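Here is a sequence together with a model predicted from it:
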Amino acid sequence: MNQSKTVNVLAPSYMQGFQCVGSACVETCCSSWHIAIDEPTYRKYQTIRIEPLASQLRQHVQLSSEAAKAQGAYASIPLALGESCPMLDEQQLCSIQTTLGAEALSSTCSDFPRIYVHDGQRLAMAASLSCPEAARLALADEQALDLVELPLAFSAQRPPALHRRRASAGAQEQDLVRRHGGLLASVISALLRLHSLSAEQALVYGGLILRRVAGLAGQEFGAAEAALEQVLEQFLGPQTLQRAPELVAGLSVPKGAQFSLLLAASQRFMRDHGGRASFRALMDEVSKGLELGQSPSHCLARYEQADQDYLRPFLAEHPHLLKNYALNSVLSSVFPREGMAELPHEFMELAVRLALIRFYLVGLAALRGPELSVDDVRRTVYGVARNIEHNRRFLPGVMQALEAHGALRLEVLATLLL
């Protein structure tokens, strides 16, 4: 008997209303990337004798390399850019599901865009914002990232596949970040929820805190723990927080360096990976807005003017947009899930993604002017999530390039974000 279980999971409130829109989706998840197939599902597919489904499965489901298997993709249905899954029927419905039922889907197809994580205390769930509908709901309003408890029903034979986990810290844990990862995550989330700070300011201020935390490496654990308490008291006291916007606003931001670093990262992605059609279209609009064919000084002037005249007023009117993206990223990545040594890199990866989104929005603002819209933000967010966050080679390459320029340090967060 296939028994089912129900557990309560922590989730942002937008997940209460999420439902796949199927063929109405503006950019379906059933195209343009390798569809991972877990081992139990692959072995089940080998037993299928119903035609023509059995022949289609034998033709299109391929065993993965050992490296891909180690990352959870035992097999896959490989797709080229712009290519739809061959298992879709004439109505653009999944022939596996229509023939065998939803329980026959791989965990990837069954779960996406849901991301299941464990923070060391409990199970949580969010959505990948590479799904246009999830991005629409997550960016809808200020309350979309409020946390709620949702019942999650699943088969006892097939529990939710965890995407990421933060290990529970034992009483003998001597790594300060692993011991207090949940506390650090709550600090960053709380800063992002402050009305007095923009998303960019919250991450920069959080980076100042984490820079001090990273500086405690090498100290005896008891002394480091006491110093951590002092750092949090210093930065999170009511009077200090009241001055936080002024402190962040006073940081030096060389806009030329920001422009050059983020443009170089974007051009590298387009050169090496190209991106999906919607992302290429987005990049074309950014290029037109910034007039990238002109001299560097002209482009920089366009960038600074569009940022000041259009994007900043727009984000001041809709402050939740980038905040919700960052809050969703903190939850779905289980930041910080590693240790003290990895803390700066983990946080910088989040900051770089937000900085790239903001960079593209400046380009759209240069093109649209006062017509910049919430929908522009939505498609930029899901475009970055779909093309950059899902690309296992690109973001590490960007991080290496920033490191080569001395920009992969918490000290330069303001250069990238403000």
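Received, thanks.

use CA for all of it now, contacts and neighbours both
OK.

Tell me how far the residue nearest to residue 58 when sequence neighbours are not counted lies from residue 55.
Distances taken as Cα to Cα, 6 or more residues apart in numbering place residue 46 nearest to residue 58, at 7.6 Å, with adjacent residues excluded. As judged by Cα to Cα, to the nearest Å, residue 46 and residue 55 stand 10 Å apart.

How about the residue nearest the centre of the chain: what's its closest non-neighbour residue?
Centroid-nearest residue in the chain: residue 329, 4.6 Å away (criterion: Cα atoms, centre = their mean). Leaving aside its chain neighbours, residue 329 sits nearest to residue 350 (7.2 Å; criterion: Cα to Cα, 6+ apart).

Surely that neighbour is in a helix?
Yes. Judged by DSSP: H, G, I helix; E, B strand; the rest coil, residue 350 forms part of a helix.

can you pull the contacts of it?
By Cα atoms under 8 Å, 6 or more residues apart in numbering, residue 350 lies in contact with 326, 329-330.

among these, which are in helices?
326, 329-330 (DSSP state H).

out of these, who's nearest residue 399?
residue 329 (17.3 Å; Cα to Cα).

for stretch 350-357, the distance to its chain's centre please.
Distance of stretch 350-357 from the chain centroid (Cα atoms, centre = their mean, to the nearest Å) equals 9 Å.

Identify each buried residue in it, please.
Within stretch 350-357, the residues that qualify as buried are 350-357, counting by 16 or more other Cα atoms under 10 Å.

want to try TSV for those residues, with distance to residue 318 as columns?
Output for those, formatted as TSV (distance: Cα to Cα, whole Å):
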residue	distance to residue 318
350	21
351	19
352	21
353	19
354	16
355	17
356	18
357	15
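
my guess is residue 349 meets residue 399, correct?
Yes. Distance between residue 349 and residue 399: 7.4 Å, which falls inside the contact criterion (Cα atoms under 8 Å).

thought residue 116 was touching residue 123?
Yes. Assessed by Cα under 8 Å, residue 116 is found in contact with residue 123 at 7.1 Å.

Between the two, point out the one with more neighbours.
Taking other Cα atoms under 10 Å, residue 116 and residue 123 do not tie; residue 116 has more neighbours (24 against 17).

putting a second one here so we can go through both:
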Amino acid sequence: MQRDALAPRYVRNFSCTGSKCPDNCCHTWQVAIDAETYRGYRTNPAVIPLVEDKIAENHDLTTKDITPGFFKMDPKTNRCSLQDTSGLCQLVKNFGPNALCQTCTTYPRSIQQLGDDLLITLSDSCPVAAKSLITQPDALELDFAPVAIPPNPLATSVDAPNAFNARYQLLQGLLTLLRHREQSLEMRLFICGLLIQKIQPLFDKSPTDQLEEKLEETLGLFYSLVNEGYFEEQAKALNKKSDGSLGLVILGTLRREKKQNNAAFNEELSRALKGLNITDKTQLDISHLNQLDKARKKYLTNFEKKHPHSLENLLVNWLLGSLFPIKNTNLMDGWTNLMARYLLLRTLLSAIGAEQKKLGSL
């Protein structure tokens, strides 16, 4: 079915590759079954023989009404027990796509209902979506137009916060600054951070009827300063004062990072850190930062030259998917979270390059 929605270009062009997917979504994670679909699985005589021994009940009383069950994983393959040897879902093969639960129908889409409007993005954990973000400079060009939505989708309703119009105006401002591609991505992020720092007091103290006007003035000032190159010298001075402590914090965070039920990610992370001679017992110091800096220059820099908009697109995709700054009460907290994700990704990619002696080509 078609619905009018705000969605980037790569969403409108998305098509699941099914069994041809190099890393499909039917493994390593527990698929939640919504209540309506669960009742159908348990009461439809044609479906019961296929699914009766492949569903586990949810015993968590706080979520059971919404998610009464999960698909079991095959312990031998760590894949969904309904996935056959060809990589296809037996439910789809036997009963068509309408037989899928909301989770399987919707993924990799994130569908968020904001008032009467829908905002749709894709998860970068999907290889097709990730490739689009990495290789297509215009993947995140936004349009409000009809979008194909699968049957029985999972849509998250988001309450419009106070000062919604101003927050939406700020979102548009951040997107404008992040796409000012005459400057490096780090410079654009630095400028957006300064903007958030400047604007937070406006949201804290300005009356609602004055907020949009003050915000428009501030955004206009930043656009002018960017065009005049005002922030270049500030960034250079800040860089000279850096003692590398943030880089050590990032490496420490990566070392502690584990994804539950995602052995593939944990193995890749462990190998990447090993490429920097980092184990659980390693005392992190400046030598590891030097190794990381060399790895970034040798591997990630070449990757960024080939796909100069890849990290920008991933960052903007996170921004849209999280509905920042619309959903966040505190702007600085939301921006810090986005920056942390970007820095962790950049660090992890550099470490993977050091371990593999290359970054995969796309």
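Happy to help now that I have it. Remember, it's a predicted structure, so these values are computed and weren't measured experimentally.

one step back: of the contacts of residue 350 of the first structure, which are reproduced in the second structure?
Mapped onto the second structure and checked by both residues aligned by TM-score structural alignment, their matches' Cα atoms under 8 Å, the contacts of residue 350 of the first structure keep the contacts 326, 329-330.

and which of those residues is nearest residue 214 of the first structure?
residue 330 (18.3 Å).

For the closest one, give me its contacts.
Residue 330 of the first structure sits in contact with 185, 189, 350, where contact means Cα under 8 Å, 6+ apart.

Please tabulate the residues you listed in JSON lines, including the columns distance to residue 75 of the first structure.
Formatted as JSON lines, these follow (distance: Cα to Cα, whole Å):
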{"residue": "185", "distance to residue 75 of the first structure": "34"}
{"residue": "189", "distance to residue 75 of the first structure": "36"}
{"residue": "350", "distance to residue 75 of the first structure": "29"}
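
So which of the kept ones among the contacts of residue 350 of the first structure is the closest to residue 254 of the first structure?
Nearest to residue 254 of the first structure among these, with distances taken as Cα to Cα, is residue 326, at 23.2 Å.

What residue in the second structure is paired with residue 96 of the first structure?
Matched by TM-score structural alignment, residue 96 of the first structure corresponds to residue 91 in the second structure.

Hmm, its match is touching residue 99, no?
Yes. Between residue 91 of the second structure and residue 99 there is a contact under Cα under 8 Å: 6.2 Å.

ok, back up a step: could you point out which of the contacts of residue 350 of the first structure is nearest to residue 201 of the first structure?
residue 326 (11.8 Å).

okay, now that closest one: neighbour count?
24.

what's in contact with stretch 111-119 of the first structure?
Contacts for stretch 111-119 of the first structure (Cα under 8 Å, 6+ apart): 123-131, 134, 160-168, 182, 332-334, 337.

again with stretch 64-77 of the first structure
34-39, 42, 60-63, 85.

Go through the one helix or strand the match of residue 96 of the first structure maps to and flag the buried ones.
Using DSSP states H and E, residue 91 of the second structure maps to helix 90-95. Judged by neighbour count (16+ other Cα under 10 Å), helix 90-95 of the second structure contains these buried residues: 90-91.

what about that helix, distance to the chain center?
30 Å.

do stretch 94-101 of the second structure as well
With Cα atoms, centre = their mean, you get 27 Å for stretch 94-101 of the second structure.

do stretch 226-244 of the first structure as well
On Cα atoms, centre = their mean, the centre of stretch 226-244 of the first structure falls 28 Å from the chain's centre.

end-to-end on it?
23 Å.

Repeat that for stretch 268-283 of the first structure.
Counting by Cα to Cα, the terminal residues of stretch 268-283 of the first structure are separated by 12 Å.

What does residue 355 of the first structure correspond to in the second structure?
So, by TM-score structural alignment, residue 355 of the first structure is matched to residue 343.

Next, work out how far apart its match and residue 314 of the second structure are.
12 Å.

the strands in the second structure, which residues?
With strands called from DSSP state E, the second structure shows them at 2-8, 32-33, 55-57, 69-71, 73-74, 79-80, 109-114, 117-122, 142-148, 155-158.

For the aligned partner of residue 221 of the first structure in the second structure, give me its contacts.
Residue pairing (TM-score structural alignment): residue 221 of the first structure is matched to residue 208 of the second structure. By Cα under 8 Å, 6+ apart, the contact set of residue 208 of the second structure is residue 163.

hmm, try it at 10 Å
Going by Cα atoms under 10 Å, 6 or more residues apart in numbering, residue 208 of the second structure touches 162-166, 202.

Please apply the same query to residue 209 of the first structure.
Residue 209 of the first structure neighbours (Cα under 10 Å, 6+ apart): 184, 187-188, 203, 228, 231-232, 234-236, 410.

ditto for residue 268 of the second structure
Contacts of residue 268 of the second structure (Cα under 10 Å, 6+ apart): 274, 348, 352, 355.

what residue of the first structure takes the place of residue 315 of the second structure?
Match for residue 315 of the second structure (TM-score structural alignment): residue 326.

ugh, typo on my part, it should be residue 188 of the second structure
Checking TM-score structural alignment: residue 188 of the second structure goes with residue 202.

picking up where we left off before, any chance of the kept ones among the contacts of residue 350 of the first structure in a markdown table, with distance to residue 343 of the first structure too?
Listed next are these as a markdown table, based on distance: Cα to Cα, whole Å:
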| residue | distance to residue 343 of the first structure |
| --- | --- |
| 326 | 17 |
| 329 | 15 |
| 330 | 13 |
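
Now, of the contacts of stretch 111-119 of the first structure, which are buried?
123-131, 134, 160, 164-166, 168, 182, 332-334, 337.

Of the contacts of residue 268 of the second structure, just say which sits nearest to residue 11 of the second structure.
For those, the nearest to residue 11 of the second structure is residue 348 (26.1 Å; Cα to Cα).

Quick check: the aligned residue for residue 276 of the second structure in the first structure?
Using TM-score structural alignment, residue 276 of the second structure lines up with residue 290 in the first structure.

Now residue 323 of the first structure. Nearest residue, chain neighbours left out?
residue 199 (4.8 Å).

and that neighbour, what is it in contact with?
Neighbours of residue 199 of the first structure in contact, by Cα under 10 Å, 6+ apart: 191-193, 205, 315, 319-327, 354, 417-418.

looking at the alignment, what does residue 106 of the second structure pair up with in the first structure?
Taking TM-score structural alignment, the alignment pairs residue 106 of the second structure with residue 111 from the first structure.

can you give me the helices in the stretch 151-300 of the first structure?
For the stretch 151-300 of the first structure, applying DSSP state H, counting those that start in this stretch gives helices covering 176-179, 181-193, 199-214, 221-236, 238-249, 255-272, 277-290, 296-306.

All set, thanks.
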